[in-house]
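Undergrad: Have a look at this prediction, sequence included:
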Amino acid sequence: MLHHITQNWLVLSAAVDVIVAVVASAHAVLTKRDTRATIAWVGLICLTPLVGAILYTWLGINRIERRARRLRSVHQHPQPTKNPEACPQAILTDTLGPDGAHLCSLATLVQNISGRPLLHGNRIVPLHDGDEAFPAMLQAITEATLSVSLGTYIFDNDRVGQQFLEALTHAVARKVQVRVLIDDMGARYSWPTMAHALRKAGIPLATFMPPLVPWRFQYSNLRTHRKTLVVDGNIGFTGGINLREGHLLSSHPRHPVRDLHFRVEGPVVSQIQHVFADDWSFCTGEVLEGDLWFPELAPAGQVVSRGIPDGPDEDFESFLHTLLGALASAERSVQIVTPYFLPDASLITALNVAALRGITVDIVLPKENNIALVQWASTAMLWQIVSRGCRVWISPPPFDHTKLMVVDELVSFVGSSNWDARSLRLNFEFNLECYDRPLAANLTSVVQERIRRAHRLTLAELDGRPLPTKLRDGIARLASPYL
């Protein structure tokens, strides 16, 4: 009798193992995009009964994208009162000129990816470091008469944070409608947090997606990494600068950080505002609409621009595909500045193909990263592009947090996205696509200034690292999809 029970139990266990393996393998086959990843998971599932299926359920299913889509699909999306007129093709063609006609297809690509129109008549001014950005932002808040919407990843409780707190408090006292959105993890970079001070001052505040783990964790997913400020619906700021004293280089902070931010005027400000309003609605349920937040915007300059939201929701991989399209469209030069460089296989291939086509590809990276694990992983990958002709430049301190890309000295991409999986797949970002020769020339001079101070990394240097260092970097690279 016992023998029959044991035998039946073994048969039942085997049947369950087979069913679980078949279901897990089918899920991997149907959902995984990368063939090698699919083969690896199916092999693990089949060769390690039950254990492989458990590991696949735990690690292999992309819950990040699914969770973001589910959470953000149920809230009401605000709509601008008036939709700005899309840029006519003739204006874009005239802006690019005969030697930039090939970039018209890039504009079409991003239109199809983002679903947002290019807008003409914008003015976009680079602001270097917090020394230029903070005074301009504070002045705009001080002069606000209708509304202020401020979204940021980090809002530190330091001298800079206190200046913004004071300006926002005075704006509320003037009956200006103020809304502040801080990422919940980014709000915890200083203690006591600025969120408490803002609430105490009576400033309407929301924190973006509080995680289950209620303390700082720099690799937490589904964060909003966007940095936007819109005043009276017609003056915008965006870029890579957080609200913290480290960006104020003139004050000689303990951990200085270089960066770029941008003052924006013109119709594209409505797209910046729309992204904030969408996030605010998601976090609070309040819909920001009407002329208070979305006034009619007159032309303010000559830049043709578009906002590109990106995140693991309906905008999934929008900026990744934009970067791939830009690299494929380049005919002369590509200039990249980024603090975190952990590109996936598709971006590595695109960079190499551009270099092999004869395009001058310059990539500027900081010598001393603020996250050691990221620097180790990045170093382990650099041989793949240096060996194909991409030029990698290592810039000296202070740590350079700048994020920009210029193609053929005609089109520029600026904003909050880094060249890593965290920015391109796991977090919420915002970037501007800009077609304008003077702006591109200005940003090219920024890149060239970085390069003049930098050291060009060679393949011999990478190969000459000590074996323990290579092993350390190689092991760190294994974690690159999560860094």
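TA: It's in.

Undergrad: can we go C-alpha only for contacts and neighbour counts from here?
TA: Will do.

Undergrad: quick one: contacts for residue 303?
TA: The neighbours of residue 303, taking Cα atoms under 8 Å, 6 or more residues apart in numbering as the test, are 120-124, 434-436, 439.

Undergrad: Over to residue 474?
TA: The contact partners of residue 474, by Cα under 8 Å, 6+ apart, come to 376-377, 380.

Undergrad: Roughly how far does the one residue sitting closest to the centre of the chain sit from residue 330?
TA: The centroid of the chain falls nearest to residue 417 when counting by Cα atoms, centre = their mean (2.5 Å). Look at residue 417 and residue 330: by Cα to Cα, to the nearest Å, they are 20 Å apart.

Undergrad: again with residue 177
TA: Residue 177 is 44 Å from residue 330, where distance means Cα to Cα.

Undergrad: Give me the more crowded residue out of these two.
TA: Higher neighbour count among residue 177 and residue 330: residue 330, with 24 against 21, using other Cα atoms under 10 Å.

Undergrad: Looks like that one contacts residue 359 (just checking).
TA: Yes: shown here, residue 330 and residue 359 form a contact pair, counting by Cα atoms under 8 Å, at 7.2 Å.

Undergrad: Double-check that residue 394 belongs to a strand.
TA: Yes: the assignment for residue 394 by DSSP: H, G, I helix; E, B strand; the rest coil puts it in a strand.

Undergrad: Next up, a structure to set beside the first:
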Amino acid sequence: MEFIKNHIWQIIIVLNYVLALSAVVTVLFKRLNPTKTLSYIIVLLVFPFVGLLVYYLFGQEYRKSKIFSRKNVLNQSIVKRIQQELELDTKTINKVDDLLDEKSKLIRLLYNNEKSKLTVDNEVNLIKDGDEKFKLLLDDIKKAEHHIHLEYFIIKDDKIGTLIIDALCDKVKEGVVVRIVIDDVGSSITSKMKKKIKDCGIEMYSFMPVLFSKFTGQMNYRDHRKIIVIDGKIGYVGGINISDNYVNANNNRYWRDTHIRIVGEAVKPLQILFFTTWDFASDGEIKISKDYFPSYNGKGKMPVQIAASGPDTDWSNIMEAIFVAITNAEECIYITTPYFIPNDEIITALQVAARSNVEVKLIVPKKSDSWVAEYATNSYIEQLLEAGVEVYQYTKGFVHSKTMVVDDVFASVGTANMDYRSFNINFEVNALMYNKDFCTQLTELFNADLKDSEKLDYQKWKNRSKGTKTVEAIARLAAPLL
């Protein structure tokens, strides 16, 4: 005991490096991206204790693990029947081949990956900011008759959050079932509001609670999705969380974001996604009935495919869809993202597209809400400019949209950023639209954002200070851990 007392710090350091070396071996055998592997090794070996903490919080891998099983939902007879009914729509791929040309590869890719069906009977409204979304949403909530399901990364009980929660409580009094899944890291709801939610009859669960989690990697595998399903008929998906930050009337800084409202068959895949998350978060059984999947009797004919990815999927579906869209582009690629921290595959695809005379334009914020993410994003810009990609920095406020348009026939709106975390770690969902009119609308919105952006010049950007480049290089090294 005297020896331990006199050498306590040496013993702790040795123990740290024993654990660190064990973690290094584990990382090496995970077949991760080399840059990400090197980042973890450096952090583990160079920063005692801190390195282990970072690895504990961010380094665990659970893709394909049983803890994220979806079988409890997907094996239910009603869900199987809905999947079979949607299967019929997949056979209509030939009808849209003339429009999509090689882009039809996307449909087959997502179907082969996750049995993600193409639905053709849909109406889709493009929403350009939180003010517009919340106005539509509150109106839809008031008209709900059977159920309202929300799955959100961020819900706060500020002005807009309280307004929506009050509206949901009113619907419960009318006999409407309301279920909410919130991410425990992203959301911020006071104990008083949680009590109100419970007392009024809303069922709410936190996704992987941080303080009481049974798992390691507590900061990983967050539920970054923003899904609303109302009566199985109306669906919302996109980048807008429930917070005053997204309401420009309540915000000093202009917030540009994009969301969509879907009415039609594409709501059914969103409903199934919600149920799989609910099953995991509630850790209980739910009997799913046909009432959650009503038939669509409208006249909408927009082809929509829901792409979801996360630790419960075998493949990085959204990243692969983006990659295929870029590599098959012939005329133009327009991308808006708040965080551009891509993998090598996406960088190379964009460079090759630009050097093949495809018009490639990228909008990112000039001033991010995270300085590390801002410098990490900036570290990738020079190599894009050198290849001929046009890069714009949004200056009107903060652009949080996650959108993409390719050749006026393919568009993506969803929750996934162009970064490691969205591609490989978090639960994300994007809606893919194969429709010229919708692409035209999204392109017009993109061009409007260009007017509020500064176009970067390659030579000027290349000549930025060494100090700035050094900070960017350090942020880029940390990028795989962000």
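TA: Great, that's in hand. Remember, it's a predicted structure, so these values are computed and weren't measured experimentally.

Undergrad: What does the superposition give as a TM-score?
TA: Overlay of the two chains. TM-score (TM-score structural alignment, normalised by the length of the second structure): 0.85; 453 aligned residues with a Cα RMSD of 3.2 Å.

Undergrad: ok, back up a step: spit out the contact partners of the residue nearest to the residue nearest to the centre of the first structure when sequence neighbours are not counted.
TA: Excluding its sequence neighbours, the residue lying closest to residue 417 of the first structure (Cα to Cα, 6 or more residues apart in numbering) is residue 423, at 5.4 Å. Residues in contact with residue 423 of the first structure (Cα under 8 Å, 6+ apart) are 225, 311, 417, 429.

Undergrad: and of the residues you listed, the nearest to residue 322 of the first structure?
TA: Checking the contacts of residue 423 of the first structure against residue 322 of the first structure with Cα to Cα, the nearest one is residue 417 at 11.7 Å.

Undergrad: corresponding residue for residue 69 of the first structure in the second structure?
TA: Under the alignment (TM-score structural alignment), residue 69 of the first structure pairs with residue 65 in the second structure.

Undergrad: can you pull the buried residues of stretch 131-150 of the second structure?
TA: 131, 133-134, 137, 141, 144, 146-150 (16 or more other Cα atoms under 10 Å).

Undergrad: Would you check which pair of those residues lies furthest apart?
TA: 131 and 146, at 25.6 Å, using Cα to Cα across these.

Undergrad: By neighbours, which of the contacts of residue 423 of the first structure wins?
TA: residue 417 (30 neighbours).

Undergrad: and that residue, which of the three is it?
TA: Strictly by three-state DSSP, residue 417 of the first structure counts as coil.

Undergrad: and it, how far is that from residue 174 of the first structure?
TA: In terms of Cα to Cα, residue 417 of the first structure sits 35 Å off from residue 174 of the first structure.

Undergrad: neighbouring contacts of the lengthiest helix in the second structure?
TA: Across the second structure, the longest stretch assigned as helix under DSSP state H is helix 8-28. For helix 8-28 of the second structure, contacts defined as Cα under 8 Å, 6+ apart pick out 4, 37, 40-41, 44-45, 48-49, 51-52.

Undergrad: same for the longest strand anywhere in the first structure, what does it pack against?
TA: When the first structure is parsed with DSSP state E, its longest strand is strand 119-128. Packing partners of strand 119-128 of the first structure (3 or more Cα pairs under 8 Å, 6 or more residues apart in numbering; DSSP states H and E): strand 260-265, strand 303-310.

Undergrad: quick one on the thing from earlier: wait, the residue nearest to the centre of the first structure sits on residue 403?
TA: Yes: the pair residue 417 of the first structure / residue 403 is scored as a contact, 6.8 Å apart, by Cα under 8 Å.

Undergrad: For whatever residue of the second structure lines up with residue 281 of the first structure, which non-adjacent residue is closest in space?
TA: In the second structure, residue 281 of the first structure lines up with residue 279, judged by TM-score structural alignment. Nearest residue to residue 279 of the second structure, sequence neighbours excluded (Cα to Cα, 6+ apart): residue 285, at 6.5 Å.

Undergrad: how far away is that neighbour from residue 76 of the second structure?
TA: Distance from residue 285 of the second structure to residue 76 of the second structure, by Cα to Cα: 11 Å.

Undergrad: those helices in the stretch 51-200 of the first structure, which residues are they?
TA: Assigned by DSSP state H, counting those that start in this stretch, the stretch 51-200 of the first structure shows helices spanning 51-55, 63-73, 89-96, 104-114, 129-142, 159-173, 194-200.

Undergrad: can you list those in CSV and add distance to residue 318 of the first structure?
TA: CSV is the format used below for the helices of the stretch 51-200 of the first structure (distance: least, Cα to Cα, whole Å):
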stretch, distance to residue 318 of the first structure
helix 51-55, 29
helix 63-73, 13
helix 89-96, 21
helix 104-114, 6
helix 129-142, 27
helix 159-173, 32
helix 194-200, 31
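
Undergrad: right, and those helices - which one's nearest residue 207 of the first structure?
TA: Closest to residue 207 of the first structure of the helices of the stretch 51-200 of the first structure, according to Cα to Cα: helix 194-200, at 8.1 Å.

Undergrad: Run through the neighbouring helices and strands of that closest one.
TA: When contacts are defined as 3+ Cα pairs under 8 Å, 6+ apart, helix 194-200 of the first structure sits against helix 159-173, strand 205-208.

Undergrad: on average, how far is the longest one from the matching bit in the second structure?
TA: Which is helix 159-173 of the first structure. In this overlay with the second structure, the average offset of helix 159-173 of the first structure from its partner residues is 0.8 Å by mean Cα distance after the TM-score superposition for the first structure.

Undergrad: Likewise for the last one?
TA: Superposing on the second structure and averaging over aligned pairs (mean Cα distance after the TM-score superposition for the first structure), strand 205-208 of the first structure comes out at 0.6 Å.

Undergrad: contacting residues around that strand?
TA: Strand 205-208 of the first structure has contacts (Cα under 8 Å, 6+ apart) with 179-184, 187, 195, 198-199, 223-224, 280, 283-284.

Undergrad: switch the cut-off to 6 Å
TA: Strand 205-208 of the first structure has contacts (Cα atoms under 6 Å, 6 or more residues apart in numbering) with 180-184.

Undergrad: next SSE after it?
TA: Using DSSP states H and E, the helix or strand that follows strand 205-208 of the first structure in sequence is strand 228-231.

Undergrad: Against the second structure, what's the mean shift for that following strand, could you check?
TA: Relative to the second structure, strand 228-231 of the first structure is 0.7 Å off (mean Cα distance after the TM-score superposition for the first structure).
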